[in-house]
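Visitor: with the sequence up front, the predicted model follows.
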Amino acid sequence: MADTCHTPFVTGILWLILTWAAVLVSSQVQVPFASNCNFDGGAGDLLCGFVQQTVGDDFDWEVGSGPVESLGLSGDHTGGGSYAYFNTTGRTPSQTAILRSMQLASVINHCLTFYYYMAGTGVGSLAVLQNQIGEQWRTELWSVEGDQGREWRQARVDITSPLDVGGTPMGYRINFDAVVGSGQPGLIAIDDVVFINGPCDSDGCNVPLGMESRWITDDQITASPSGQDYPPAKARLHGNGCWIPSTPHSSWLQVEFPTTMILTGIRTQGFRTGWITKYKVEYSETLSSMWITCNAFITTDQLTGNVDADSVVEHLFSGRLQAQRIRVIPIQYHMQPSLRLEIIGCAFAMLECTGESMQIVFRRSHIPDFDKDHLHLIDPSCTATGNATHLILTAPFEGCGTVKTDTESEIIYFNKVLSHDNDGIAFITRIRELEVPFECRMDSRDTVSAMFSPQVEKIYFFTSDHGKYNFDMQLFQSVTFQQQIDTFPYVVQLNQPLYVQVEVLTPDQDLQLFAENCLATPTANMQDPMSYTFISDGCPVDSTFLSLFSSSLKQQRFSINSFAFVKDYPEVYLHCTVMVCNATDLTSRCAQGCLPPSARQKRTAPGAEPRYNVYKGPILNPGYKRSRDTGMLEDVEENRGARVPPGVMTSLVIAVGLLLCAVVTLAGVIVYMRRRTDHKTAYMALPTDDGPE
């Protein structure tokens, strides 16, 4: 009796356990039917999970293919398949056709994307509605009315998954309602219906990643053995060539990214040599992890390709893929398997490199399992900040665990983002586990400029993964470098010392600045053909140059006596090519200092460093005015009180000397001629008319 009495109780307990297990399992289900429907399925499943409404509408949706020329439709969205449609011709106004999804249940929200075609005077409206199971209400999520032009248009609709008070997902359906406007000809069609995990693309994550623009370089594109004239580097959307495998069987084309990306879709294109009609997509989260097949459809992992040489076919993935490489595998093709493509998505994180720090920014939608309290840098005390849409972590060059290394041309700063419960496994993204390494590569060479009328030039550079330091060139009034010159212009007398300080603006105290080459030009253009070099390969080449002490290795100070260029150039600009090294590296270029010509040839190949022509002319006072249409005396009068330049003084002395020589010579000639005339008169008989006596 005891066993008999306990049997219903045990059965009840088992039923309860199984029910809750089913609930828990269903809570992890994201979309329990086809997440991508292109209406190209077999005869038994043309609607791929959608069903016709049986109550509350007047007509059914139909599945068709091919053109409807009277309404401008040439075919489905991709050009070679089927689409669902409702023909409004001859219908009564306000009659409807409703296509509804199977029951959905999910703990996360979704983005519904689809393409629609609405043409003709008879169309009324197309709407997307959400109907919660067990409720009579329907919520309109999206709608459009009237003729939308004779083209396929894309729609994106956010779907909020209903949950009960305990967080358990509640069932719902999505309906497509088509409404007749009038009895005139009209067509409403939909195609390529896709449910994407997460919200719609409100964060700009549906952009081309660089195949067409060449942001993706040739060496990032690889493939199985390829045709001689059709290498993988030619597989660029709208390019002049394409990729064709040498052997179609087991062929593939692969694109690698420098870091983890968010991939949301793919666009393909054929070529005049043929096109791929069916293909698969695989992706890998890192360069070393296993390949994962991208399942775009419930019945097949194959994507529909192209139907001609030029049309572009786009497919959005059913979810956002976090991947560092993606591979396309041809399945079927026409003529030859020819491929041009573009990858769609966005960066997993945005990295800013400044002269002082690194800042990495995540969109919350990319890491929905983490908040600012979950993330930190190598130093756990350096945590994230954030706003409603982004999470931000800032790593100074000195601190927060930042590691610095240097090469001949770069200084590299490295850190990583970690979640609090990270166990050291280097995966990019996992639930409750995150590790994102990042680095900034700072160019160690740059050029800074200033002028005698010193408008201070600060040079700032920014890229997503590379950067340059901020440099500053200042002029000071004395050798103490305490009073900075900030007047415009800065007028100096010739041969007056100029006190110059060049500095790298960064909190990193382990850096050393080195001015490798410095020159002066009469214009702001460093490439001006009239230039005067006063530092070459770290060696002073001007006799007035003095290297001055600075307590900071990030600064270099020197003085040089002022000068001016000939031919009426009122301004002089200083330019220095500088480099930054690790101060602890005794073998760095900065530590080597001045290199004589023989050492330069051994260190670097010819042309590896910039060279400038040296034009050394007379030094002129900035207030001096050269003569043009006026005489020398006017110039001297205008510059009375100013020191005459040495070159001009030499010219004056020579001119006066030549003039005196000319006067003395002329006087000598006159005296000589007179004496010669007197001598001839004394000794020569003068002829007369008288005859001899």
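Guide: Here it is on my side, so go on. Numbering: from 1, shown residues only.
Visitor: drop to CA atoms for contacts and neighbour counts, all remaining ones
Guide: Fine.
Visitor: got the buried residues for the helix or strand where residue 19 lies?
Guide: Taking DSSP states H and E as the definition, one finds residue 19 inside helix 2-27. The neighbour-count check on helix 2-27 (16 or more other CA atoms under 10 Å) flags 26-27 as buried.
Visitor: need the next SSE after that helix, C-terminal direction.
Guide: Heading C-terminal from helix 2-27, the first helix or strand you meet, by DSSP H and E, is strand 36-37.
Visitor: what's the first helix or strand after that next one?
Guide: Counting by DSSP H and E, the element after strand 36-37 in chain order, helix or strand, is strand 51-52.
Visitor: show me what that following strand is packed against.
Guide: Under the contact criterion of 3 or more CA pairs under 8 Å, 6 or more residues apart in numbering; DSSP states H and E, strand 51-52 touches strand 96-100.
Visitor: and the strand it packs on, how far out from the chain's middle?
Guide: Averaged C-alpha coordinates place strand 96-100 at 45 Å from its chain's average position (CA atoms, centre = their mean, to the nearest Å).
Visitor: likewise stretch 491-501?
Guide: 42 Å.
Visitor: buried ones in it, by neighbour count?
Guide: Under 16+ other CA under 10 Å, the buried positions of stretch 491-501 are 492-494, 497-501.
Visitor: TSV for the residues you listed, including distance to residue 383 and secondary structure?
Guide: Compiled in TSV, the buried residues of stretch 491-501 are given as follows (distance: CA to CA, whole Å; DSSP: H, G, I helix; E, B strand; the rest coil):
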residue	distance to residue 383	secondary structure
492	52	coil
493	55	coil
494	56	coil
497	50	strand
498	47	strand
499	44	strand
500	41	strand
501	37	strand
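Visitor: name the nearest of those residues relative to residue 386.
Guide: Nearest to residue 386 out of the buried residues of stretch 491-501 is residue 501 (CA to CA; 39.1 Å).
Visitor: not counting sequence-adjacent ones, nearest residue to the closest one?
Guide: Here the nearest residue to residue 501 in space, its sequence neighbours aside, is residue 557; by CA to CA, 6 or more residues apart in numbering that works out to 4.5 Å.
Visitor: check residue 372 too.
Guide: The shortest distance from residue 372 to any non-neighbouring residue, by CA to CA, 6+ apart, is to residue 384 (4.9 Å).
Visitor: now do the contacts for that neighbour.
Guide: 372-373, 375-376, 391-394 (CA atoms under 8 Å, 6 or more residues apart in numbering).
Visitor: could you redo the last one with a cut-off of 7 Å?
Guide: Residues near residue 384 by CA atoms under 7 Å, 6 or more residues apart in numbering: 372-373, 375-376, 391-393.
Visitor: give me the element the residue at minimal distance from the centre of the chain is part of.
Guide: Compute the mean C-alpha point of the chain, and by CA atoms, centre = their mean the closest residue is residue 464, 5.8 Å away. Here residue 464, judged by DSSP H and E, is contained in no helix and no strand.
Visitor: try this one side by side with the last:
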Amino acid sequence: MMLILSCPPSASPCGGYLSGSGTFSSPNHPNHYHDNAYCVWQLRSVGDQRIFLTFLYLQLENCCSCDYISVYDGPSVGHRYLGKVCNNTLNSFYSTSNYMTVVFRTDGSVVGRGFNAEFISTLPTSSGSVDCSSDSMNIVVKRSYLNSLGYDGHSLYLNDPNCRPKISSYEVIFRVPINGCGNIRKFVNGRVVYANALRAFTSNSGEITRQSHFKVNVGCRMAEDSVAQITYLVSHHDNSSITGTGRFNSSMDFYTSNNFYYKVTEVPYKVTLNQYLYVQVNLKGSDSSLVLYLDTCVTSPSPHDFQSRKYYLVRNGCPVDNTYWAYTSGTQHYARFRFRAFQFLRATESVYIQCKVLICQASDSNSRCRRGCNKRRARDVGSEHDSQTVVLGPIQLKADPEKKEEGNPNPNHEQDKA
């Protein structure tokens, strides 16, 4: 069925009926949408497949009850509610049927540049799935699905036919390197997408066949963020498709000096007040096509709460703490910075660091990773690049052994300029 949609007479037309795979966006995108918008899109997959919906760009008013997108698992808003998208939450959604409904609402105040979304017809998880990390792509196809098409697991192959699957009683599993086995890396609206194709050899005996042509496009949209953690302790010194999502793997480590040669291995890391701490955030499994940019680093006395008592070192690429200094950011697959150790008042000696980093295409000289400090307006909450959140800690203060260390806050006797 087809929905009949309407908007205020002065507004641009919005909403509609969409089938198969494609993209859609808010009214006037990439320009600002209008006040009091109400748009409904009904999405339908090909055949009996499911719908994978992901948002490629998002910039709405910084108010989740003002301007937002609602997603429903079916052909109307009366079906199961899948979730809300607002601010800068670029979520992805799967339907459980061949329909999905998307509603865009705005109020009468602040407007933004809206959104751009992509929908893809994809196999249901009961037939196949895919997930990715910085190191690998894992493709799983159910043998019951293959049998229904007249194939078995031994006939399947990827773009590189030398990459072979593992076959169990129920599944055919390809575990392949993310940059191998014919995987193709693309940059779509600043995001990283890995793609491959799953095919099957057909029987060539006899004059006829009852096997349909088998080709399944496989793709991973890398997620917007992921989390890793570390701490320190301080002492008084005083034709169908399988579509999935993936996460880049990143790590954050302390080093003993600004040459970043010796990694700190003790946990927790015990330091003295005002001691310079040297931190490297690294993108695992990366190559020269990607760079990593330090967007925001915040500290907390708790590894589980970075809101109640947060203290920023850098925010949106702009230094906040006057001892923070970035050595490398936005030009390599790693970022390096330093700051002086401190302790939270009325808290334990432990300090945790959480950093959000952006991942950009190295060849893009206009990417966010190259633009530096960004003092964004409140409504400019869009993100054009993949990001990750990594956490380091605990750091703890250790007992001050001797007063002779006093006056030398940097144990490496450096004269770094912040």
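Guide: Structure's in. What do you need? Values in this document were obtained by computation on a predicted structure and should not be read as measured data.
Visitor: for the buried residues of stretch 491-501 of the first structure, which one is nearest residue 192 of the first structure?
Guide: Out of those, the one with the shortest distance to residue 192 of the first structure is residue 501. That distance is 64.1 Å, counting by CA to CA.
Visitor: the closest one pairs with which position in the second structure?
Guide: Residue correspondence to the second structure (TM-score structural alignment): residue 501 of the first structure is matched to residue 280.
Visitor: now do the residue nearest to the centre of the first structure against residue 220 of the first structure, distance only.
Guide: Counting by CA to CA, to the nearest Å, the separation of residue 464 of the first structure from residue 220 of the first structure is 18 Å.
Visitor: same check on residue 279 of the first structure?
Guide: Taking CA to CA as the measure, residue 279 of the first structure and residue 220 of the first structure are separated by 21 Å.
Visitor: do residue 259 of the first structure as well
Guide: 12 Å.
Visitor: list the contacts for residue 371 of the first structure?
Guide: Residue 371 of the first structure is in contact with no residue at all, counting by CA under 7 Å, 6+ apart.
Visitor: actually residue 141 of the second structure, not the one I typed
Guide: Residue 141 of the second structure is in contact with 127-129, 171-173, counting by CA under 7 Å, 6+ apart.
Visitor: out of everything not next to it in sequence, what's closest to it?
Guide: Beyond its immediate neighbours in the sequence, the residue positioned closest to residue 141 of the second structure (CA to CA, 6+ apart) is residue 128, lying 4.2 Å away.
Visitor: surely that neighbour and residue 144 touch.
Guide: No. Counting by CA atoms under 7 Å, no contact exists between residue 128 of the second structure and residue 144, whose distance comes to 10.2 Å.
Visitor: higher neighbour count, the two?
Guide: The residue with the greater number of neighbours, taking residue 128 of the second structure and residue 144 and applying other CA atoms under 10 Å, is residue 128; the counts read 21 against 16.
Visitor: which helices and strands sit right next to the helix or strand harbouring residue 17 of the second structure?
Guide: Secondary-structure element containing residue 17 of the second structure, defined by DSSP H and E: strand 16-19. When contacts are defined as 3 or more CA pairs under 7 Å, 6 or more residues apart in numbering; DSSP states H and E, strand 16-19 of the second structure sits against strand 38-44.
Visitor: what range in the first structure does the strand it packs on sit on?
Guide: Residue correspondence for strand 38-44 of the second structure in the first structure, counting by TM-score structural alignment: none.
Visitor: can I assume residue 656 of the first structure sits in a helix?
Guide: Yes. Residue 656 of the first structure forms part of a helix when assessed by DSSP: H, G, I helix; E, B strand; the rest coil.
Visitor: measure it to residue 563 of the first structure for me?
Guide: Residue 656 of the first structure sits 27 Å away from residue 563 of the first structure, going by CA to CA.
Visitor: what's the helix or strand for residue 267 of the second structure?
Guide: Counting by DSSP H and E, residue 267 of the second structure is found in no helix or strand.
Visitor: er, residue 641 of the first structure actually
Guide: Using DSSP H and E, residue 641 of the first structure falls within no helix or strand.
Visitor: how close does it sit to residue 493 of the first structure?
Guide: Going from residue 641 of the first structure to residue 493 of the first structure by CA to CA gives 13 Å.
Visitor: please list all residues in contact with residue 390 of the second structure.
Guide: Here residue 390 of the second structure is in contact with 226-229, 250-252, 354-356 (CA under 7 Å, 6+ apart).
Visitor: one more pass at 6 Å, please.
Guide: When the contact criterion is CA atoms under 6 Å, 6 or more residues apart in numbering, the partners of residue 390 of the second structure are 227-229, 354-355.
Visitor: ditto for residue 200 of the second structure
Guide: Contacts here follow CA under 6 Å, 6+ apart; on that basis residue 200 of the second structure touches 155-156, 214.
Visitor: same thing but 10 Å
Guide: Residue 200 of the second structure is in contact with 146, 151-158, 161, 213-216, counting by CA atoms under 10 Å, 6 or more residues apart in numbering.
Visitor: which SS state does the aligned partner of residue 523 of the first structure in the second structure fall under?
Guide: In the superposition onto the second structure, residue 523 of the first structure corresponds to residue 302 when matched by TM-score structural alignment. Secondary structure for residue 302 of the second structure, judged by three-state DSSP, is coil.
Visitor: burial count for the nearest residue to residue 302 of the second structure once chain neighbours are set aside?
Guide: Of all residues not flanking residue 302 of the second structure in the chain, residue 352 sits nearest, at 6.5 Å (CA to CA, 6+ apart). Burial of residue 352 of the second structure, expressed as a neighbour count using other CA under 10 Å, amounts to 25.
Visitor: equivalent analysis for residue 657 of the first structure, please.
Guide: By other CA under 10 Å, the burial measure for residue 657 of the first structure, its neighbour count, is 12.
Visitor: if we can go back for a sec, export the contacts of residue 141 of the second structure to TSV and tack on distance to residue 118 of the second structure?
Guide: Converted to TSV, the contacts of residue 141 of the second structure look like this (distance: CA to CA, whole Å):
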residue	distance to residue 118 of the second structure
127	22
128	20
129	18
171	29
172	28
173	27
